[in-house]
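Visitor: sequence and computational prediction follow.
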Amino acid sequence: IKKKQQDVLGFLEALKIDYAQLDIASNENNRQWMRANVPGEKKPTSGIPLPPQIFNEEMYCGDYDTFFDAKEDNSVYEFLGLTPPAGFKVVFFLLDNLTIYISPYKTWKKCQ
């Protein structure tokens, strides 16, 4: 769990993408938003998707495995739906119950 979180964070830092961390374990609204916005085919048989689930605003990008594949293929910006280095915002839900909000303009947005 921690290794996957560190992988995402390290990659964001290497790309110099600003981020903030929010704990989804203590925020029911954020947790419910994440669960509600993961597509059905990505939900486990239990029906409850576990972080990390990666979003660009409300657009679902993928889970950690999909992120890892995109990283290996050098297609992370495409995976995130971004054109580097244009302005963008991405929401990351990490495995240790953290949410990361990203914006180059430091205009952080919380999930409602």
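Guide: Thanks, I have the structure now.
Visitor: all contacts plus neighbour counts: C-alpha atoms, from now on.
Guide: Will do.
Visitor: do you know how far the residue nearest the centre of the chain is from Asn37?
Guide: Central residue of the chain (CA atoms, centre = their mean): Phe92, 1.8 Å from the mean position. Distance of Phe92 to Asn37, computed by CA to CA, to the nearest Å: 13 Å.
Visitor: go on, Phe55?
Guide: As judged by CA to CA, Phe55 and Asn37 stand 9 Å apart.
Visitor: which of these two has more neighbours?
Guide: A direct count of neighbours by other CA atoms under 10 Å for Phe55 and Asn37 places Phe55 higher, at 23 against 14.
Visitor: ok, then the element right after the strand or helix carrying the more buried one?
Guide: With elements taken from DSSP states H and E, the one containing Phe55 is strand 53-56. Sequence-wise, the next helix or strand downstream of strand 53-56 (DSSP H and E) is strand 59-63.
Visitor: ok, and here's another one to check against it:
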Amino acid sequence: IKKKQQEVVGFLEANKIDFQQMDIAGDEDNRKWMRENVPGEKKPQNGIPLPPQIFNEERYCGDFESFFSAKEENIIYSFLGLAPPPGTKVCTAV
């Protein structure tokens, strides 16, 4: 879990994307908020989603696997619900 969290944070920092990291290990309110705001279809069978879970404000973006796929497919800004910075190459299908 820690390695996945570090990968997400490292990517966001390297791309100068503002973010706020929420501690769910030591903060019951944050843990409860995450569990309540991950959509049902994204929750594992035990009902407890594992971090990292990625949100843009109240909007659920996805889990680590979704983040990784979006990064690999060069659609990370869309995944995060952000406009790409000027000069960013954006893939388009023709």
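Guide: It's in. No experiment lies behind these values; they were computed from the predicted model shown.
Visitor: let me see the TM-score of these two.
Guide: Put the two chains on top of each other and the TM-score (TM-score structural alignment, normalised by the length of the second structure) is 0.82; 86 aligned residues with a CA RMSD of 1.7 Å.
Visitor: picking up where we left off before, hang on, the residue nearest to the centre of the first structure packs against Gln53?
Guide: Yes. With contact defined as CA atoms under 8 Å, Phe92 of the first structure reaches Gln53; the gap is 6.3 Å.
Visitor: need the counterpart of Glu72 of the second structure in the first structure.
Guide: With the correspondence set by TM-score structural alignment, Glu72 of the second structure lines up against Glu72 in the first structure.
Visitor: and that match, how many residues sit next to it?
Guide: Neighbours of Glu72 of the first structure (other CA under 10 Å): 10.
Visitor: buried set for the longest helix anywhere in the first structure?
Guide: When the first structure is scanned for its longest helix (criterion: DSSP state H), the result is helix 2-14. The neighbour-count check on helix 2-14 of the first structure (16 or more other CA atoms under 10 Å) flags 4-5, 8-9 as buried.
Visitor: if we take these, which one ends up nearest to Tyr77 of the first structure?
Guide: Taking CA to CA as the measure, Tyr77 of the first structure sits nearest to Val8 out of the buried residues of helix 2-14 of the first structure, at 13.3 Å.
Visitor: Gly47 of the second structure maps to what in the first structure?
Guide: Superposed on the first structure with TM-score structural alignment, Gly47 of the second structure falls opposite Gly47.
Visitor: which residue numbers in the second structure go with stretch 91-98 of the first structure?
Guide: So stretch 91-98 of the first structure is aligned with nothing, judged by TM-score structural alignment.
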